[in-house]
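A.B. asks: what's the 3D shape of this:
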Amino acid sequence: MASRNPARPLSPHLGIWKWGPHMLVSILHRVTGSGMATVGACLLVWWLAALAGGAESYATFRDTFTVEAGGLNILGYIVAIGLTLSLFQHMMTGIRHLVLDTGAGYELKTNKMYAMLTMVASVTLTVLFWLYLGIK
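C.D. replies: Reported below is the predicted structural model:
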């Protein structure tokens, strides 16, 4: 059994570190990458199953992700906008990591500024993308 020696150093954990934007974008990079892969795989399987299921099955899939004559399908837009935001967040964080790989941007203020810029840029690009598509 381990002894409780107060002279032993503590292992780093969330109680020791102060949260910052650089920690958030690191977690977001992992979440968005995994999320895009999971949701993309599910959508691909659904699309293939809808193709194999016939015209009625495919119409259900298509109507989920398109604007119908009678209105707007909210589920399709939530998934599409979420995937778009995930794509831009993952891309911006990837660019940040590319800059860090060159050895630049490790100063604390610069690192935090780049982290904040990734979040601002991803939201801005998502809004601009959907405005370009005509969703207002």
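
A.B. asks: make it CA atoms for all contacts and neighbour counts henceforth
C.D. replies: Will do.

A.B. asks: can you pull out the helices in the chain?
C.D. replies: Secondary structure of the chain (DSSP state H): helices at 21-53, 55-64, 74-101, 108-132.

A.B. asks: residues of the longest one that come out buried?
C.D. replies: Buried residues in helix 21-53, defined by neighbour count with 16 or more other C-alpha atoms under 10 Å: 21-22, 25, 28-29, 32, 35-36, 47, 50.

A.B. asks: Tabulate those residues (JSON lines), appending distance to T93.
C.D. replies: Converted to JSON lines, the buried residues of helix 21-53 look like this (distance: C-alpha to C-alpha, whole Å):
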{"residue": "P21", "distance to T93": "12"}
{"residue": "H22", "distance to T93": "10"}
{"residue": "V25", "distance to T93": "7"}
{"residue": "L28", "distance to T93": "9"}
{"residue": "H29", "distance to T93": "6"}
{"residue": "T32", "distance to T93": "10"}
{"residue": "G35", "distance to T93": "15"}
{"residue": "M36", "distance to T93": "14"}
{"residue": "W47", "distance to T93": "29"}
{"residue": "A50", "distance to T93": "34"}
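
A.B. asks: let's see this one next to it:
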Amino acid sequence: MSKIPATQARPLSPHLTIYKPPITMTTSILHRITGGALYFGTLLVAWWLIAAATTESHFNFVNWIFGSWIGRLVLFGYTWALMLHMLGGIRHLIWDTGAGLEKHTASKIAWATVVGSVVLTLAIWIVGYMVRGA
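C.D. replies: So this is what the prediction gives:
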């Protein structure tokens, strides 16, 4: 067995700076991250519901926080996480049937998941503003 000189040694795996992750891997990672983020967002929803069930001053305080620019940004992110996670779940449900497992089809479904989550999030927020008249 001959030894390869250090100048000619090849890396054991591609480095992150040269490796382009496929969209299916990216959406899988995002699905896991959004699942974790939804735990935090659900605590916010529970806080709002508890505030609604307690005093008016506590409810007004929570509404003030959620109505601030940072609160709306968090709620917008929560909406997007919810939509991406939901569509990712539907994607996995489709795969569980054995459909869409071909590489090109799986990539198209993954892109549809990302685009669909953005479109649904924007639609929810636009409709919300139209209904509120804000």
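
A.B. asks: Would you mind putting the helices of structure 1 into CSV with distance to G15 of structure 1 alongside?
C.D. replies: Below are those laid out as CSV (distance: least, C-alpha to C-alpha, whole Å):
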stretch, distance to G15 of structure 1
helix 21-53, 14
helix 55-64, 44
helix 74-101, 25
helix 108-132, 20
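
A.B. asks: right, and the ones you listed - which one's nearest L14 of structure 1?
C.D. replies: Closest approach to L14 of structure 1 among the helices of structure 1 (C-alpha to C-alpha): helix 21-53, 10.7 Å.

A.B. asks: contacting residues around the residue most central in space within structure 2?
C.D. replies: Centrality entry for structure 2: nearest residue to the mean C-alpha point is A81, 3.5 Å, by C-alpha atoms, centre = their mean. By C-alpha atoms under 8 Å, 6 or more residues apart in numbering, the contact set of A81 of structure 2 is 34-35, 37-38.

A.B. asks: what do you get for A123 of structure 2?
C.D. replies: Per C-alpha under 8 Å, 6+ apart, neighbours of A123 of structure 2: none.

A.B. asks: Check W80 of structure 2 too.
C.D. replies: Contacts of W80 of structure 2 by C-alpha under 8 Å, 6+ apart are 117-118, 120-121.

A.B. asks: Ok, H92 of structure 2 next?
C.D. replies: By C-alpha under 8 Å, 6+ apart, H92 of structure 2 has no neighbours at all.

A.B. asks: any idea how far the corresponding residue of structure 1 for it lies from S26 of structure 1?
C.D. replies: Per TM-score structural alignment, the equivalent position to H92 of structure 2 in structure 1 is H97. The gap separating H97 of structure 1 from S26 of structure 1 is 9 Å, by C-alpha to C-alpha, to the nearest Å.

A.B. asks: what do you get for G33 of structure 1?
C.D. replies: 11 Å.

A.B. asks: Centre of the chain to stretch 21-41 of structure 1, how far?
C.D. replies: Chain-centre distance of stretch 21-41 of structure 1: 5 Å, with C-alpha atoms, centre = their mean, to the nearest Å.
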